[in-house]
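In: can't give you the sequence, but here's the structure:
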């Protein structure tokens, strides 16, 4: 019967509500007189009947006028109950006025008793319907515990109670003082009672809703939650909610940056803003994971012009559309110019910088995937080393004030071509910084970026969703990790701090063991690792062996004596550089070897330069290994090497 009522049209539901209120108000009037006169079988006279009828009709009119019947019962708020109080108060006042006006006996306490009973009956009927609706709608929902009993947790509980997927049954409070409290009707249990709460309330999933302003050791908390082997998910950050990028009930997989074991690096916003506000800024590789996040943060500092330089048409289209939406919604009034192009084309870069009066360049364009660059040696060197050279020389020619290179920890004592090509890019900027002073060059070096196109985290997540196995190259491999926003903030910070030729690095805390990260992701997604001891587990971790150019651990510094900066988490490395004349000889050798498609000569040249390059295998370029080497030797023997402009 109740389900049939819920299926009624909106009009018929309102008719039912009006009818129920008419009966409830009539009964409240009768009961108030009966209680006052102490007559359980009290029968009204003609005058009292008239006053009662007029009061009920007037009250229903007031309820209609106040919009009570427009309120959806299941979503009733405090405003609806305020409406009932106002309507009932007006009704009691009318009862007094009608009694005096029509000379009908209405004892003075009757309106008070009537108002109380009317509020109980009218409000109570709605509360009862809402409870029945919620009880019915909670069937089939997954029972979840909300970790965090603060404002974020309370907002999440309200959102989930109105939703269709999850039913919050308990809060896990991080403050012992909140133990056994109630929030929105949901009990709060302290973290020390976590296992009991999960068992007693039949929790199937844990949702993290931690307030951003609370100091919490997230790593320790997640280690505690991991032992439960339940899926752990999180809600959007407060900044995303404020910016309108997400809603509180947008539940998503746990952000693995919570496992970093350190507080996120915060930029000096005043210094960054001063370097960007009302400036003409250009980002190369604007459609990549780092480049696109740079653009999102730069635009909020209101530059005059933002030039997006990208060789991928789709990536450029996607980031330009997103930035235009931010520009319009936030009223930033920034000129956004999406431009297709490659950094290896020097004249294209220079014309772009000149045309838009670019003052600051953030050079994020690079090939960064180690095995792919190992298999494409010439393209990796052309894009990473010569692309940086051409973009930097274009910046000097166009009068750019600042040029910031996004580098990598793989440039430190590299064992692969990608790292060596990025170290050469650093040497290029160091050389150009010594050769001239018009353009300030600086470099920013950081580790693996969580969520970027080359990160293991999205790969592991996809492998887990596909049922495994998770592939890890070596059981002892470790990496430094940071978030995309952190990396972008560091780049912006360094761009404002650079004075010429510096290499900036981030204090990234302790490195993370990749195998442990994989296992933690398995457990936090509510699954069990499949091992010889647990053959019935869900996901297996398989070790595939180091890939070409890969090493067990990465470093951020070549030297051992970093210099502090004005930012407590940013250091300045003291790195060796090359005189420009010596650097030109190396670049000339690389260019000639590239033109002759001689991958072995490229590797030997990178080894002879002060890059610290020590490859851990032979040349792995796919073309070179599949006939390219023989063709190059044949050309050299005839003296007819086909040289192409690079």
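Out: Now that the structure is in, tell me what you want to look at. As the structure is a prediction and not an experimental result, all values here were calculated from the model.

In: use CA for all of it now, contacts and neighbours both
Out: Will do.

In: just checking, residue 165 touches residue 144?
Out: No - judged on Cα atoms under 8 Å, residue 165 makes no contact with residue 144 at a distance of 9.9 Å.

In: out of the two, which sits in the more crowded spot?
Out: Taking other Cα atoms under 10 Å, residue 165 and residue 144 do not tie; residue 144 has more neighbours (25 against 15).

In: contact partners for that one?
Out: 166, 167, 168, 169, 170, 203, 204, 205, 206, 207 (Cα atoms under 8 Å, 6 or more residues apart in numbering).

In: residues contacting the helix or strand harbouring residue 290, please?
Out: If you go by DSSP states H and E, residue 290 is part of helix 289-299. With contacts defined as Cα under 8 Å, 6+ apart, helix 289-299 is touched by 276, 283-286, 306, 319, 323, 327, 332, 334, 364-365, 451-453, 484-485, 487-489, 492.

In: second structure for comparison follows:
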């Protein structure tokens, strides 16, 4: 029904209700026989009441409301409209007729009118509510009977596009148990969730605690994972603009929610002091880490941001994003290969960057096992080229993005990252530039990581392939890893290997199971999991520190400093000379030179495949 037709219908209905109210008031006052001397007053009072009541209803905008959402506010507005209209009608009738309406009729009319006008609208709301309940919708259990939970319940009940219906609330506040909110009962606390889901046939669980800590949400998710219900969550308060909660803010549980880590606290003053109004270079700027570095650095208003990468498409993409998000940013997009010393020298000579974040690297372990010379060219000599130019052209700070695979490396990729660490530590001893490295584990969602692979396999109907049932890895989100990297740059005084607190390691098979459940399937039953065996160069357990590496804390509780003994510069330079030689003339000797430079690569790890659960 159109807006005008709807309003006209409501007005006619209200006029009818006013007439019924006035007539019934006279009818009961005079016991069904209205005296002749009161007929004129009755007719005038009925007409005047109809006109004035309609006007008052419009003044209080009662024809502009969705009555399926009616609440106390609407009831108060109806009360005001009825009281004012009855008083005005009483006065106007007296002026026209010259005889006052009996007070008993006036009181009865006001009472009846309030019941009819208010009751008709709330009956409509009740009808809409009951009608929605009768439709075939998925049952939802809302965890959190606070303000957010109530808003979500209201939204789900009355939104026509919703495919779920709120069934009940869960809340740990024992004072709320057995109470009803919007007609929905509070049926238990978080410990009861698995049993209640089974008992009531719940198909969706919505976690509506936007003010909850990361740890609390993670614990709730662990409980909900025991059920077959699909999990959804309301984003944190800081992600909800002005507290407005709509159906669109409900999202599926993400892998990041499982980690349960609190937001990172950063020293914005220290970061701003070394990035603001400085020329900052990011190598590998088209990659997952590099592009996020560019996004976060841009927010600190550098004088100029240099985004350097080998792939033109990825650099073009991040350039478009940065220009759109930071229109006042001075940006230079540079297509260059870190292996090309002359080109890198040209870039440094032209732009003279004050700060360098070196994120360009080959990182795929099995691929680098099959292409070791490319790993050496990019991760070792590429780093050397950029670091040497930073030293030559007076860069203030140089931050190398390293990896936990550089610790006791069992792969070519890990070994090359460790050699890169050794080189910048060695260079720091004789340079005015502050060189440091930041070592962390896997990042969720980065290109080539396990998460996108699992999601693709699930979308194809499985199977999901896991290398080994006991394989564990450290995980961190890309934004929090980069946030800590930038913080490390502020803490650096030269020569440090910063180690990030990655939290608890995650079993890859459990990660696969969680992703399958979050996609609405049951692992092993609907989506199979297969174990393919450990790939070349991989380890069951990654480490963040060497056994003999000394660890010291920093002023940031998520950042530590690991430091081995002094680097033998002569042996390192000799190793680089040998690497250059064998890459060109004696390719088969390459692994031997790597092992001489990083003896821990001898610690090869072989595991027999464990039984499938």
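Out: Received it, and whenever you're ready, just let me know what you need. What you see is a predicted model, and the numbers here were worked out from it, not measured in a lab.

In: please state their TM-score.
Out: The TM-score (TM-score structural alignment, normalised by the length of structure 2) is 0.87; 598 aligned residues with a Cα RMSD of 3.3 Å.

In: quick one: which of the contacts of residue 144 of structure 1 sit in strands?
Out: Members of the contacts of residue 144 of structure 1 lying in strands (criterion: DSSP state E): 166, 167, 168, 169, 170, 205, 206, 207.

In: now those as TSV including distance to residue 311 of structure 1 and neighbour count?
Out: Formatted as TSV, those follow (distance: Cα to Cα, whole Å; neighbours: other Cα atoms under 10 Å):
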residue	distance to residue 311 of structure 1	neighbour count
166	43	23
167	47	25
168	47	26
169	51	20
170	51	27
205	43	22
206	42	25
207	40	24
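
In: quick one: these as a markdown table, columns for distance to residue 543 of structure 1 too.
Out: As requested, those are exported to a markdown table (distance: Cα to Cα, whole Å):
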| residue | distance to residue 543 of structure 1 |
| --- | --- |
| 166 | 37 |
| 167 | 39 |
| 168 | 39 |
| 169 | 40 |
| 170 | 40 |
| 205 | 30 |
| 206 | 30 |
| 207 | 31 |
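
In: the closest residue to residue 381 of structure 2 other than its chain neighbours: what secondary structure?
Out: Spatial nearest neighbour of residue 381 of structure 2, excluding adjacent residues (Cα to Cα, 6 or more residues apart in numbering): residue 339 at 6.4 Å. At residue 339 of structure 2 the chain is in coil, as set by DSSP: H, G, I helix; E, B strand; the rest coil.

In: which one in structure 1 is aligned with residue 339 of structure 2?
Out: Correspondence of residue 339 of structure 2 to structure 1, assessed by TM-score structural alignment: residue 344.

In: and residue 451 of structure 2, by the same measure?
Out: So residue 451 of structure 2 corresponds to residue 457, using TM-score structural alignment.

In: surely its match touches residue 449?
Out: No - the criterion here is Cα under 8 Å, and residue 457 of structure 1 misses it with residue 449 at 9.3 Å.

In: show me what contacts the most centrally placed residue in structure 2?
Out: The centroid of structure 2 falls nearest to residue 235 when counting by Cα atoms, centre = their mean (6.4 Å). If you count contacts by Cα under 8 Å, 6+ apart, residue 235 of structure 2 has them with 210, 249, 250, 251.

In: neighbour-wise, give me the winner out of the residues you listed.
Out: residue 210 (20 neighbours).

In: just put the contacts of residue 144 of structure 1 in a markdown table and tack on distance to residue 556 of structure 1.
Out: What follows is the contacts of residue 144 of structure 1, written out as a markdown table (distance: Cα to Cα, whole Å):
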| residue | distance to residue 556 of structure 1 |
| --- | --- |
| 166 | 44 |
| 167 | 46 |
| 168 | 44 |
| 169 | 46 |
| 170 | 44 |
| 203 | 43 |
| 204 | 42 |
| 205 | 38 |
| 206 | 36 |
| 207 | 35 |
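
In: which stretches in the stretch 101-250 of structure 1 count as helices?
Out: 110-137, 151-162, 194-200, 218-226, 238-242 (DSSP state H, counting those that start in this stretch).

In: out of the ones you listed, flag the one nearest residue 83 of structure 1.
Out: Residue 83 of structure 1 lies closest to helix 110-137 among these, at 10.0 Å (Cα to Cα).

In: what's the mean distance for the closest one versus structure 2?
Out: Compared with structure 2 after fitting, helix 110-137 of structure 1 has a mean deviation of 4.0 Å; criterion: mean Cα distance after the TM-score superposition for structure 1.

In: got the buried residues for that helix?
Out: Neighbour-count burial for helix 110-137 of structure 1 flags 110-111, 113-123, 125-127, 130, 133-134, 137 (criterion: 16 or more other Cα atoms under 10 Å).
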